[in-house]
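**Student:** Structure, please.
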Amino acid sequence: MKLRTLFVIPGILAAGLVLAGCSTGPVESTSPQSTTAPSVTEDSNSADVMFAQMMVPHHVQAVEMSDVILAKDGIDPRVITLAEEIKAAQQPEIDALNGMLKSWGMPQASTDGMAMDHGGSMDGMMTEEDMAALDAATGTEASRRFLEQMIVHHEGAVEMAQIEVDSGTNPDAVAMAQAIIDTQNIEIETMREILQSL
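**Tutor:** Now for the predicted structure:
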């Protein structure tokens, strides 16, 4: 009887450890009541949530930058086409990302293009001074400034998207991240080519 008990108790402990390992709670949280780390569901993890919440304001700023350049006269036609394509691609992604957050029970991401924390981050976001310089520029200088800023902006988006591809679990979020990487890398090359000929 004692021998049987010795086998049963380790079995119960092992089962408990397996169940604990299957928890979908955030790894960063040390308390069930903790709200400091993003909650996760069966459909997403903390990387998915962070990707969506950061990419929305990032995309919003790209749309704002495009609006600034599209409102100007004397802009290179290739830059106008690019800005129109960026707007057409990123606004639907903003809507889709906020839809994902809603389905995961997460707060909607900020739609303020200046809302992200730039302290030491590598997100490629423009500062208020950068945006003001773009707004003040005209003609070829405006085209050049837009391209230079958008290359940095896209590089930041690609970096953020790669983290999602590497760490995310939601298939829709990972697929969008891969699409961002593919599309924006192509756009970066296009922008560099245009810059060389301005």
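**Student:** contacts, neighbours, all on C-alpha from now
**Tutor:** Will do.
**Student:** The most centrally placed residue in the chain: what's it in contact with?
**Tutor:** Computing the C-alpha centroid of the chain and ranking residues by CA atoms, centre = their mean puts Met55 first, at 2.8 Å. Applying CA atoms under 8 Å, 6 or more residues apart in numbering, we find Met55 in contact with 94, 97, 157, 160.
**Student:** Can you get me a residue count around the second one?
**Tutor:** By the other CA atoms under 10 Å criterion, the neighbourhood of Leu97 contains 25 residues.
**Student:** Against which helices or strands is the host helix or strand of it packed?
**Tutor:** Assigned by DSSP states H and E, Leu97 belongs to helix 77-103. Applying 3 or more CA pairs under 8 Å, 6 or more residues apart in numbering; DSSP states H and E, one finds that helix 77-103 contacts helix 46-70, helix 171-197.
**Student:** Would you mind giving these as JSON lines with distance to Asp76 added?
**Tutor:** As requested, the helices and strands packed on helix 77-103 are arranged in JSON lines below (distance: least, CA to CA, whole Å):
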{"stretch": "helix 46-70", "distance to Asp76": "10"}
{"stretch": "helix 171-197", "distance to Asp76": "9"}
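**Student:** who wins for proximity to Ile80 among those helices?
**Tutor:** helix 46-70 (6.2 Å; CA to CA).
**Student:** for comparison, sequence B:
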Amino acid sequence: MSSVRNLTRRNLTRRAALVAATLGAGVVLVACGGDGGDSSGSGSGSGHDAHASASASASPSAGDEAGTTAGAHNAQDVSFAQGMIPHHQQALEMARLADGRAASGAVKDLAARIEKAQDPEIRTMTGWLKAWGEDVPEAGGGMDHSASGHSGMPGMMGAEDMAGLEKSEGKAFDTKFLTLMVEHHEGAVEMATTEKSKGRYGPAKAMADDIVTAQNAEIKEMNKLLGKSG
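**Tutor:** Have a look, this model is predicted:
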């Protein structure tokens, strides 16, 4: 009887030890798992989340900055578009006279290039003004109309000059056309230079830069045709 009790007691002790060992292992596993999970979660996980959060916050701000640079405009941009549209329109009216009046093939070629370059720019600037909710200058309803009203802008021809050009033919037209167009281009370059330094809208500043480059080159070309060195 005593031996049975001793055996039973030993069995119970072993079971208790086994249970204790199992529970202890479970606690260790849970503790390790918790620490490891928290470590990877709050260490690499939090680091990743922090990086992702930083990237997410950086990306919109970078996008917003880019959007602001490309999309924002100021009063100078509006003034540039509203002034350059009628300025270009008058240049087109002058250029369109060359086909039936100019004697020089070089003058006719120049006039065609002016028309090809400036007509799309008028459409582009018109699109900007509409998008900004600003007034778009109306197309001139004839020489006198387009020349008056905007004669205060740099290089803009007055009604008398435009009428005189319209009445000219042959070599007289060529000389008058080139002389007036040099002055007209110089005015456009002045307006575009102001936009480059004071404007904010990227595409408008880029167009202004193109105008300065192209029209300065044409001024040199026209002066050569007039027999001038500059």
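**Student:** Could I get the TM-score for this pair?
**Tutor:** Remark: TM-score between the superposed chains equals 0.74 [TM-score structural alignment, normalised by the length of the first structure]; 153 aligned residues with a CA RMSD of 1.4 Å.
**Student:** Give me whichever of the helices and strands packed on helix 77-103 of the first structure is most buried.
**Tutor:** helix 46-70 (a mean of 22; mean count of other CA atoms under 10 Å).
**Student:** Just give me the mean distance for it relative to the second structure.
**Tutor:** Compared with the second structure after the fit, helix 46-70 of the first structure shows a mean deviation of 0.4 Å (mean CA distance after the TM-score superposition for the first structure).
**Student:** which part of the second structure lines up with that helix?
**Tutor:** Aligned by TM-score structural alignment, helix 46-70 of the first structure corresponds to residues 75-99 of the second structure.
**Student:** ditto for stretch 79-95 of the first structure
**Tutor:** Here stretch 79-95 of the first structure aligns to the second structure at residues 107-123, judged by TM-score structural alignment.
**Student:** repeat for stretch 154-161 of the first structure
**Tutor:** Stretch 154-161 of the first structure lines up with residues 185-192 of the second structure when matched by TM-score structural alignment.
**Student:** Could you give me the buried positions within stretch 162-179 of the second structure?
**Tutor:** Buried residues in stretch 162-179 of the second structure, defined by neighbour count with 16 or more other CA atoms under 10 Å: 162, 165-166, 168-169, 173-179.
**Student:** now these in CSV, with secondary structure and distance to Ala98 of the second structure?
**Tutor:** Compiled in CSV, those are given as follows (DSSP: H, G, I helix; E, B strand; the rest coil; distance: CA to CA, whole Å):
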residue, secondary structure, distance to Ala98 of the second structure
Met162, helix, 13
Leu165, helix, 10
Glu166, helix, 9
Ser168, coil, 10
Glu169, coil, 9
Phe173, helix, 8
Asp174, helix, 8
Thr175, helix, 11
Lys176, helix, 11
Phe177, helix, 8
Leu178, helix, 10
Thr179, helix, 13
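**Student:** What is the nearest of these to Ala25 of the second structure?
**Tutor:** Closest to Ala25 of the second structure, out of all of these and judged by CA to CA, is Leu178, at 98.4 Å.
**Student:** ok, the closest one touching Lys228?
**Tutor:** No. Using CA atoms under 8 Å, Leu178 of the second structure is not in contact with Lys228; the gap is 11.3 Å.
**Student:** Now do the contacts for Ala147 of the second structure.
**Tutor:** 90, 156-159, 162.
**Student:** Residue in the first structure paired with it?
**Tutor:** The pairwise alignment with the first structure assigns Ala147 of the second structure to Met114, based on TM-score structural alignment.
**Student:** Same question for Arg14 of the second structure.
**Tutor:** Checking TM-score structural alignment: Arg14 of the second structure goes with nothing.
**Student:** Within the helices and strands, which one has Arg14 of the second structure?
**Tutor:** Using DSSP H and E, Arg14 of the second structure falls within helix 2-40.
**Student:** now for the following helix or strand past that helix, which elements pack on it?
**Tutor:** Per DSSP H and E, the first helix or strand lying C-terminal to helix 2-40 of the second structure is helix 46-71. Helices and strands touching helix 46-71 of the second structure, as assessed by 3+ CA pairs under 8 Å, 6+ apart, comprise helix 202-225.
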